[in-house]
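In: what's the 3D shape of this:
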Amino acid sequence: MAPGLPTAMDRPHFIGIGGAGMSGIAKILAQRGARVAGSDAKDSATAEALRALGATVHIGHAAGHLADDASCVVVSSAIRPDNPELVRAAELGIPVVHRSDALAALMTGLRPIAVAGTHGKTTTTSMLAVALSELGLKPSYAIGGDLDAPGSNALHGEGEIFVAEADESDRSFHTYAPEVAIVLNVELDHHANYASMDEIYESFETFAGKIVPGGTLVIAADHEGARELTRRLAGSVRTVTYGEAADADVRILSVVPQGLTSEVTVVMDGTELTFTVSVPGRHYAHNAVAALAAGAALGVPAARLAPALAAYTGVKRRLQLKGEAAGVQVIDSYAHHPTEMTADLEAMRGAAGDARILVVFQPHLFSRTQELGKEMGQALALADASVVLDIYPAREDPIPGVTSDLIIEAARSAGADVTPLHDKAEVPEAIAGMAEPGDLVLTMGAGDVTDLGPRILDRLSK
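Out: Coordinates of the predicted model:
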């Protein structure tokens, strides 16, 4: 049976409660019986899902939203020090808890699997959550995206396993002490917090060092950054590698595309297993094998877990089909790093056959664009045509000279057909003028570009 409420979290107040990571923790606490409250900048389906669980959700940030008897205030690294609710918490002497510490407290007494890596965390965490649930193991989980409905990013389960996405962006994944950890890949990202690959490696080494004695690190064998991390760890933790490399412990023999699914064959402990991955793309097949290896490390029989992985059919914003109008399919992609963009575009190219692929791309963060704008532009050359929007700032202030032009120039240099647009309201009309029956349209990025899918479909239907 899963444990109850962590100490001092029976009356939590979340600043930014509607965010992917924050809302999941709030949901689990509400399901464990806490009196949950919080605020967010705007209303959302996620906020409404939390209200349905009994949470109080305020829209906007104001000191008066914080109850005097709140037991703690939960924040993420995105919350600024001058937030009025945070200032009020200091006045009242209410403890402030980082999101990662709250999540770590929820995992106490359970058997955690922490999923880390520069890319693929949400998908892999979701695959594990769905497959373990399919087997009746009733896991708890906290994911950075919704599975099938608003608020489905987390669940308080009755079983002993807790699957959690472990975020490296602000080093908060150092808080966790997993029984099994996954590292999918290691690349330089989050440039506001990491100045070099050495800093990235050091951070992932610290994360791996938090694995409990007797635990297991599942790590990619095909990714150079992951291999370098394995070399640096030098046997300090039990390691299981996976991938297509000849020396992988769980070796992928083949990934055979079958429309929007793949058939994957692996050799594991001398036994050959073939199973279906119900989403397209080689990188998703690799994520599924990482999930398989992690479940096996926790003692779940691979022969049972492999077929259960087919129950995973996607997560919102990860190549999610938003709809079809006038013979044009509109698909939403969360990809915002060049590696992710390339992987999703290659997956769609493999699934689309001769169909044209049109992309509406919104860069995410000035710092990321400054460092990786050229590579983003090169990735867009894989599409038949692209619309590039202004940078979505999220938590950052502008950087002089850093605009979407960095991406557009690189894309054009790579031979891409790119149209810059500064006003998102113009996108549906622009796509309607470009798209033809049979085309695929991808809205791509980690910002509010996701809101454009329904508007594009509405315009196409007229």
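In: only C-alpha atoms for contact and neighbour calcs from this point on.
Out: OK.
In: hang on, residue 342 packs against residue 381?
Out: No - counting by Cα atoms under 8 Å, residue 342 stays clear of residue 381, with 9.4 Å between them.
In: Find residues that contact each of the two.
Out: Between them, residue 342 and residue 381 share no contacting residue under Cα atoms under 8 Å, 6 or more residues apart in numbering.
In: Buried residues, the host helix or strand of residue 410. List them.
Out: Following DSSP states H and E, the helix or strand that holds residue 410 is helix 405-413. Buried residues in helix 405-413, counted by 16 or more other Cα atoms under 10 Å: 405-412.
In: Likewise for stretch 237-244?
Out: For stretch 237-244, by 16+ other Cα under 10 Å, it's 237, 239-244.
In: In JSON lines: those, plus distance to residue 270 and secondary structure.
Out: Formatted as JSON lines, the buried residues of stretch 237-244 follow (distance: Cα to Cα, whole Å; DSSP: H, G, I helix; E, B strand; the rest coil):
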{"residue": "237", "distance to residue 270": "23", "secondary structure": "coil"}
{"residue": "239", "distance to residue 270": "17", "secondary structure": "strand"}
{"residue": "240", "distance to residue 270": "14", "secondary structure": "strand"}
{"residue": "241", "distance to residue 270": "14", "secondary structure": "strand"}
{"residue": "242", "distance to residue 270": "14", "secondary structure": "strand"}
{"residue": "243", "distance to residue 270": "15", "secondary structure": "strand"}
{"residue": "244", "distance to residue 270": "15", "secondary structure": "coil"}
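In: and these as CSV, adding distance to residue 45?
Out: Below are these laid out as CSV (distance: Cα to Cα, whole Å):
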residue, distance to residue 45
237, 42
239, 40
240, 39
241, 39
242, 37
243, 38
244, 40
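In: how about residue 99, what does it touch?
Out: Residue 99 neighbours (Cα under 8 Å, 6+ apart): 21-22, 25, 74-76.
In: Can you tell me the SS state at residue 403?
Out: coil (DSSP: H, G, I helix; E, B strand; the rest coil).
In: swap that for residue 2, sorry
Out: Applying three-state DSSP: residue 2 is coil.
In: Looks like residue 21 contacts residue 143 (just checking).
Out: Yes - applying Cα under 8 Å, one finds residue 21 in contact with residue 143, separated by 7.0 Å.
In: Neighbour count: these two, which is higher?
Out: residue 143 (28 against 23; other Cα atoms under 10 Å).
In: so how far is residue 123 from the spatially closest residue to the more buried one that is not a sequence neighbour?
Out: Distances taken as Cα to Cα, 6 or more residues apart in numbering place residue 153 nearest to residue 143, at 4.9 Å, with adjacent residues excluded. Separation of residue 153 from residue 123 (Cα to Cα, to the nearest Å): 11 Å.
In: Second input sequence below; structure requested for side-by-side comparison:
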Amino acid sequence: MASAIPTAMERPHFIGIGGAGMSGIAKILAQRGAQVAGSDAKESATAEALRALGATVHIGHAAEHLADDATCVVVSSAIRADNPELARAAELSVPVVHRSDALASLMGGLRAIAVAGTHGKTTTTSMLAVALTELGLDPSYAIGGDLEGPGTNARHGEGDIFVAEADESDRSFQKYDPEVAIVLNVELDHHANYASMDEIYDSFETFVGKVRPGGTLVIAADQPGAVELTKRVRDLSSLNVVTYGESETADVRVHKVTPRGLTSEVTVLLNGKFLTFTVSVPGRHYAHNAVAALAAGVALGIPAHNLASALGKYTGVKRRLQLKGEAKGVQVIDSYAHHPTEMTADLEAMRGAASDARLLVVFQPHLFSRTQELGKEMGEALALADLSVVLDIYPAREDPVPGVTSALIIDAAKAAGATVTAVHDKSTVPDVVAGMAAPGDLVLTMGAGDVTDLGPAILARLSN
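Out: Predicted structure coming up:
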């Protein structure tokens, strides 16, 4: 088993160390004994967690934050070229390493499972991390969200398995060479980096082509983009392809998904035998994620019945239909969904879990580019809710695009028959929701930005 620190990573400096992907790598390096330092735009619980592991975390970006003896500077694609710490790295001739290269170096020598797809990566990676830990295999993992159980997005384990979320957004997943690759779905997203589905397919083909000789691709049998990708990679002679889903031709067939309130019971047909287990989150899409995790574990040689039982210990990831609390008979749930497919899946899951409840959604669009390309579909997804509140676009790393506002979503939602309220001042949302909600309702805060902060504020307002 390899767990040594690469020489270039002995004293790394992370720009944007508080980010989901960056913080995970920093945590693993700190746990392996590296002298980790970095900077982030604002104070956070993640920064405190890193400090608890011995890392030095600066708030704000400044050239003097980069130590003279740093062995490398780690960046993500979100870091702009004019960052002062990057400029200082150039002055000192300190190598600049992309986040994906840093993660690839940590997986070296280990049995890696890389989880890819337009949606569901964080959940599936988390399911595997929890199940493998439950089985005593002590895996390492790097996830794009915090587990509710361990309370962290990454860990260095002493076992020989490394489970990693593989991000297609900037093609960085092409850096990995896993023993097992999972592809959950293939859709057009990340419009600033991909101009067409052909570019998306080419990118995923490159990722799959990096699977180690004799390794396995676990891929969805039902989703059209995944089916097309399977056709494109079937001829790779060194690749074992395992399909999963409800299709009669699937190698691991989802026989039945039975909703049980906020959980599901899943029955699969695997190697001619039926196997039933519980998934402790609602929704058919989460059940499929669990089956993908099951198939990947079996590809590594883990007994299916052991893994199925362990998958039942997974209780969710923060921001993936996470119950934030209840006040005055109103439950508030948080969803990270920001692409129309994700939005539709989570809204349908909540409908299935509480069919008699009214569903109120507070949606914050994420990125101007995504809203420009998919605003109509986002609005149509919101028609699944009884009432919707739509906020202004969360820009993240992007600059505004003329003419691209939340109005694109609101107009589409109204055209689809939705009841929508536009709110431009986020601080007023708790009052707006309190004026709409009644006992028995479900309130869903939805989006990849800071809309997640509204959950506690809505609960407090309802309580008062």
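In: Remind me what the helix holding residue 410 of the first structure packs against, helices and strands.
Out: Where contact means 3 or more Cα pairs under 8 Å, 6 or more residues apart in numbering; DSSP states H and E, helix 405-413 of the first structure is packed against helix 366-380, strand 418-420.
In: let's see it at 10 Å
Out: helix 366-380, strand 385-388, strand 418-420 (3 or more Cα pairs under 10 Å, 6 or more residues apart in numbering; DSSP states H and E).
In: could you dump these to TSV with distance to residue 329 of the first structure and mean neighbour count?
Out: Shown next, in TSV, are these (distance: least, Cα to Cα, whole Å; neighbours: other Cα atoms under 10 Å):
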stretch	distance to residue 329 of the first structure	mean neighbour count
helix 366-380	19	23
strand 385-388	15	23
strand 418-420	20	18
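In: possible to save these as JSON lines with distance to residue 307 of the first structure?
Out: Shown next, in JSON lines, are those (distance: least, Cα to Cα, whole Å):
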{"stretch": "helix 366-380", "distance to residue 307 of the first structure": "33"}
{"stretch": "strand 385-388", "distance to residue 307 of the first structure": "37"}
{"stretch": "strand 418-420", "distance to residue 307 of the first structure": "42"}
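In: mind checking how far residue 119 of the first structure is from residue 339 of the first structure?
Out: Taken as Cα to Cα, the span from residue 119 of the first structure to residue 339 of the first structure is 8 Å.
In: Identify the contacts common to the two.
Out: residue 187 (Cα atoms under 10 Å, 6 or more residues apart in numbering).
In: Between the two, which is the more surrounded one?
Out: Applying other Cα under 10 Å to residue 119 of the first structure and residue 339 shows that residue 119 carries more neighbours, namely 21 against 16.
In: what about the more buried one, helix or strand, and which?
Out: Per DSSP H and E, there is no helix or strand for residue 119 of the first structure.
In: just checking, residue 345 of the first structure is part of a helix?
Out: Yes - remark: residue 345 of the first structure belongs to a helix, assigned using three-state DSSP.
In: for the stretch 1-150 of the first structure, what spans make up the strands?
Out: Secondary structure of the stretch 1-150 of the first structure by DSSP state E, counting those that start in this stretch: the strands cover 12-15, 37-40, 56-59, 72-75, 96-98, 111-116, 140-142.
In: now the longest one, how far from the chain's geometric center?
Out: Just to be clear, that refers to strand 111-116 of the first structure. Distance of strand 111-116 of the first structure from the chain centroid (Cα atoms, centre = their mean, to the nearest Å) equals 14 Å.
In: again, but for the last one
Out: If you compare the mean C-alpha spot of strand 140-142 of the first structure with that of the full chain, they lie 14 Å apart, counting by Cα atoms, centre = their mean.
In: neighbouring contacts of that strand?
Out: Contacts of strand 140-142 of the first structure (Cα under 10 Å, 6+ apart): 2, 20-25, 27-28, 103, 106-107, 110-114, 122, 125-126, 128-130, 132-133, 152-166.
In: go again using 7 Å as the cut-off
Out: Residues outside strand 140-142 of the first structure that contact it (Cα atoms under 7 Å, 6 or more residues apart in numbering) are 24-25, 129, 153-157, 161-165.
In: The helix or strand that comes right after it vs the second structure, mean deviation?
Out: Remark: after strand 140-142 of the first structure, the chain's next helix or strand is strand 154-155, criterion DSSP H and E. With mean Cα distance after the TM-score superposition for the first structure, strand 154-155 of the first structure departs from the second structure by a mean of 0.3 Å once superposed.
In: Figure out how far strand 154-155 of the first structure is from the centre of its chain.
Out: That offset, for strand 154-155 of the first structure, works out to 15 Å (Cα atoms, centre = their mean).
In: for that strand, packing partners?
Out: When contacts are defined as 3 or more Cα pairs under 7 Å, 6 or more residues apart in numbering; DSSP states H and E, strand 154-155 of the first structure sits against helix 20-31, strand 140-142.
In: to the chain's geometric centre, what's the distance from whichever helix or strand comes after it?
Out: Note on strand 154-155 of the first structure: by DSSP H and E, the next helix or strand toward the C-terminus is strand 161-165. Its chain's C-alpha centre and that of strand 161-165 of the first structure lie 13 Å apart, by Cα atoms, centre = their mean.
In: Which residue ranges of the stretch 251-400 of the first structure form helices?
Out: Counting by DSSP state H, counting those that start in this stretch, the stretch 251-400 of the first structure has helices at residues 282-297, 302-308, 338-352, 366-380.
In: Make TSV from the ones you listed and add distance to residue 84 of the first structure to it.
Out: Listed next are these as TSV, based on distance: least, Cα to Cα, whole Å:
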stretch	distance to residue 84 of the first structure
helix 282-297	41
helix 302-308	46
helix 338-352	36
helix 366-380	26
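In: looking at these, which is closest to residue 171 of the first structure?
Out: Closest to residue 171 of the first structure of the helices of the stretch 251-400 of the first structure, according to Cα to Cα: helix 366-380, at 17.1 Å.
In: Alright, I will stop here.
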